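> for reference, the sequence and a predicted model appear below.
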Amino acid sequence: MEITIKVNTSQDIAALEKLVQALKASTETAVTAAQEPVNPTPVFMNPVPGAVTNPGPAVNTGSAPWTNQPFTAPVETLPTTTPGYTIEDLAKAASLLAGAGKRDQILALMNSFGVGMLTELPKEHFGAFAVKLRELGAKI
């Protein structure tokens, strides 16, 4: 994935540096920032020319206690392995397809894998066979 960001001001650079630091903390991956180290003081962006640069100290409205902890966004964990299929999973999917009038395509698929019966299919080919079943319309 590639992201292009145009930076126009030193405030933009500081904001991007904070974003990089937050991502680094939340994902615990090595992210190398090409800019100077992040300034620990808050940066206020001026959306309107002439607006107040620093509005003063923040005020707690009482709705939640303040903390000095950095914001960390939740990180969704993605599977790192392919799903495992059993012979029963493949047989059920193939059976449903055969019942839907695709018996000849199932036989041709098994033939393309060099087997006459599904039970002869080696386990290392289960994933590829499942992909081909999906291409025929199986929900597996």
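On my side now, so go ahead.

> C-alpha only now, for contacts and for neighbours.
Noted.

> what's the longest helix in the protein?
helix 10-27 (DSSP state H).

> what comes up buried for that one?
The neighbour-count check on helix 10-27 (16 or more other CA atoms under 10 Å) flags 13-18, 20-25 as buried.

> do stretch 121-139 as well
Buried residues in stretch 121-139 (16+ other CA under 10 Å): 121, 126-127, 129-130, 133, 138.

> next, the one to line up against it:
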Amino acid sequence: MQNLPAVPTSVPQYTFDMIQTACAECMDKGQAQQLQGLLQKFGIRRIPELRSEQYGAFATELRGLGARI
């Protein structure tokens, strides 16, 4: 029988600090315009307006911009 890699069984938990750090990384890469579009997509103007239940989806979008989160 072949050993298969472990599959995560829980959803990663993200914090505001993790989101903020990933956003800063995008800004440092010159992706301010893409980040602004992402904020608009989530109906917010600033990161602190993001609700904690949105962190997972937002983190996924940030990874799409190349952020390490």
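Structure's in. What do you need? Owing to the predicted nature of the structure, the values given are computational and were not obtained by experimental measurement.

> thinking again about what came up before, and the longest helix of structure 1, what does it pack onto?
Packed against helix 10-27 of structure 1 by the contact rule (3 or more CA pairs under 8 Å, 6 or more residues apart in numbering; DSSP states H and E) you find no helix or strand.

> which strand or helix spans Gln34 of structure 2?
Here Gln34 of structure 2, judged by DSSP states H and E, is contained in helix 32-41.

> equivalent range in structure 1 for that helix?
Aligning helix 32-41 of structure 2 against structure 1 (TM-score structural alignment) gives residues 103-112.

> how close does that stretch sit to structure 2?
Compared with structure 2 after fitting, stretch 103-112 of structure 1 deviates on average by 0.8 Å (mean CA distance after the TM-score superposition for structure 1).

> quick check: stretch 121-139 of structure 1 aligns to which part of structure 2?
Taking TM-score structural alignment, stretch 121-139 of structure 1 hits residues 50-68 over in structure 2.

> gap between the two ends of that stretch?
End-to-end distance for stretch 50-68 of structure 2: 19 Å, by CA to CA, to the nearest Å.

> repeat that for stretch 2-13 of structure 2.
Stretch 2-13 of structure 2 stretches 30 Å from its first residue to its last (CA to CA).

> which stretches of structure 2 form helices?
Using DSSP H, helices in structure 2 cover 16-28, 32-41, 55-64.

> nearest to Gln2 of structure 2, of those?
Nearest of these to Gln2 of structure 2, taken as CA to CA: helix 55-64 at 30.8 Å.

> mean per-residue distance, that closest one to structure 1?
Relative to structure 1, helix 55-64 of structure 2 is 0.5 Å off (mean CA distance after the TM-score superposition for structure 1).
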